[in-house]
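Q: give me the fold of what follows.
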Amino acid sequence: MFPHRMVHRCAAVLAAALIVAPLSAGIASAAPRPVAAPAPVPSLELDRYLGTWYQLAAVPQFFNLVCARDTTATYALDPQGNVSVRNRCTTWSNGLNEITGTATVNDRATGAQLHVSFPGVPTQESLEGPTNYIVTALGADYSWALVTDPTRVSGFVLSRTPALDAAQWQQIGTAIDVVGQSRCVYLTSPTTGGLSQIAPLCTV
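A: Model prediction:
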């Protein structure tokens, strides 16, 4: 589904975050344990989530460095009942870059955790697999969404429009804090009719 599997067919090799367990009395150190995955929203109405989203900010990934502006993701139901994915952006040479894939829902309780696959992309070719897309926050009117993955390596601010107001950005910033990420790791994504510069989200 979704913009974090955009364009270049290379996968980022990044370590999952770890935390150190509290020290017990008389013990000098303890083994690290994995941080729990970010919590999904309690309920995602898929029919409201379908359609086109603009990427307004993201944690940089190797596979979307080719994108200069106007990065979008369009989702629709396919004949099998899964979600078809079409990611597009304008490149630095003013061309169009596009990739298509499929998303399947892994979490029937909330509908907000999915596995996204892209034919021909190493490690992402299988239609079924572990969750790699979690909707962690949503505007009440589905005007914006915050998306990450179980390791918090990726992050995407999506919007139904090319621009958001100050109150919406404040809500998004708070959502990023809650999920355990830094706003400064997110870079804004230039969009026609929206932000024109690439800058850390914490400075905007």
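
Q: going forward, measure contacts and count neighbours with C-alpha atoms only.
A: Fine.

Q: contacting residues for Thr161?
A: Counting by C-alpha atoms under 8 Å, 6 or more residues apart in numbering, Thr161 touches 53-54, 143.

Q: apply 10 Å and report the result again.
A: Applying C-alpha atoms under 10 Å, 6 or more residues apart in numbering to Thr161 gives the contacts 52-56, 143-144, 191, 193-194.

Q: helix or strand: which one has it?
A: For Thr161, there is no enclosing helix or strand under DSSP states H and E.

Q: helix/strand/coil for the residue in the chain sticking out farthest from the centre?
A: Relative to the centre of the chain, and counting by C-alpha atoms, centre = their mean, the farthest-placed residue is Gly26 at 42.2 Å. With DSSP: H, G, I helix; E, B strand; the rest coil as the basis, Gly26 sits in coil.

Q: ranges for the strands of the chain?
A: Per DSSP state E, the chain carries strands over the ranges 18-20, 32-34, 51-58, 67-77, 83-91, 96-105, 113-117, 133-138, 144-148, 155-159, 187-188.

Q: for the comparison step, fold the sequence that follows:
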Amino acid sequence: MKPHLFAALLATTALPALAAPPLAIERFEPARFTGTWYEIAKYPDWSQRHCVSETSAQFSLTEQNTLTVVRRCRTDAGDIEEKQGLARPLGGAASPRMEATFAAPWLQLLPAVWHDYWIVDIDAHYQLAAVSDPQRKSLWLLSRTPHPDDFSYQALLGRLTALGFDITKLTATAQP
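A: Here you go, the predicted model:
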């Protein structure tokens, strides 16, 4: 391949990555993230394919600076499904870049069961948050209440659009 063609190809593949804003938030306080969060919207996700409504997550901080999570949802069969999970920071204890798993503890030794869980947006009062991965393939919008106020929700959508997310892919999560 000619050098100038190679340089042009390299530039066209690298520029989108350089143009994308930084993804994870700069400052994160894990203790403030603990408690109940309601899923208000998400990109469709195979791991939650049976969840049709009432999805929530209860986070607790451990002494090892990991977050335990209990995810609950109402399934398409009408039952409440509950899964136990774990989110651990990548880097320091207050890193917004985490990896999470809902695999059984004995499987957690396998790297393949861990998935990126990055806090990409959170308001100053820790009432609305967005979680994704570095490639922007997943997205969950979380709220401390089942029905956040529309102004705050629209502001979150605007910030996510500025971060390069396709908000048209979001599906709303029915909450009671």
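
Q: follow-up on the earlier one: of all the strands of the first structure, which lies closest to Leu44 of the first structure?
A: Across the strands of the first structure, Leu44 of the first structure has its closest neighbour in strand 133-138 (8.1 Å, C-alpha to C-alpha).

Q: mean deviation, the closest one versus the second structure?
A: Strand 133-138 of the first structure: mean distance to aligned residues in the second structure after superposition is 0.8 Å, counting by mean C-alpha distance after the TM-score superposition for the first structure.

Q: other SSEs contacting that strand?
A: Secondary-structure packing of strand 133-138 of the first structure (3 or more C-alpha pairs under 10 Å, 6 or more residues apart in numbering; DSSP states H and E): strand 96-105, strand 113-117, strand 144-148, strand 155-159, helix 166-179.

Q: now the spatially most central residue of the second structure. Nearest residue, chain neighbours left out?
A: Taking C-alpha atoms, centre = their mean, the centroid of the second structure lies closest to Val131, which sits 2.1 Å from it. In space, and not counting its chain neighbours, Val131 of the second structure is closest to Ile119: 4.6 Å by C-alpha to C-alpha, 6 or more residues apart in numbering.

Q: sorry, back to before: what residue in the first structure is paired with the residue nearest to the centre of the second structure?
A: Per TM-score structural alignment, the equivalent position to Val131 of the second structure in the first structure is Val147.

Q: check contacts around that match.
A: By C-alpha under 10 Å, 6+ apart, the contact list for Val147 of the first structure reads 2-4, 38, 40, 58, 112-113, 132-138, 154-158, 176, 179.

Q: among those residues, which recur in the second structure?
A: By both residues aligned by TM-score structural alignment, their matches' C-alpha atoms under 10 Å, the contacts of Val147 of the first structure still in contact after alignment to the second structure are 40, 58, 112-113, 132-138, 154-158.

Q: number of nearby residues for Thr104 of the first structure?
A: By the criterion of other C-alpha atoms under 10 Å, Thr104 of the first structure has 21 neighbours.

Q: from Arg97 of the second structure, how far out is the equivalent of it over in the second structure?
A: Aligning on TM-score structural alignment places Thr104 of the first structure opposite Arg88 in the second structure. Per C-alpha to C-alpha, to the nearest Å, Arg88 of the second structure is found 9 Å from Arg97 of the second structure.

Q: next, show the common contact partners of the two.
A: Contacts common to Arg88 of the second structure and Arg97, judged by C-alpha under 10 Å, 6+ apart, are 116-117.

Q: ok, the match of Thr104 of the first structure - contacts?
A: 62, 64-68, 95-101, 114, 116-117.

Q: 7 Å - rerun?
A: Arg88 of the second structure makes contact with 66-67, 98-100 under the criterion C-alpha atoms under 7 Å, 6 or more residues apart in numbering.
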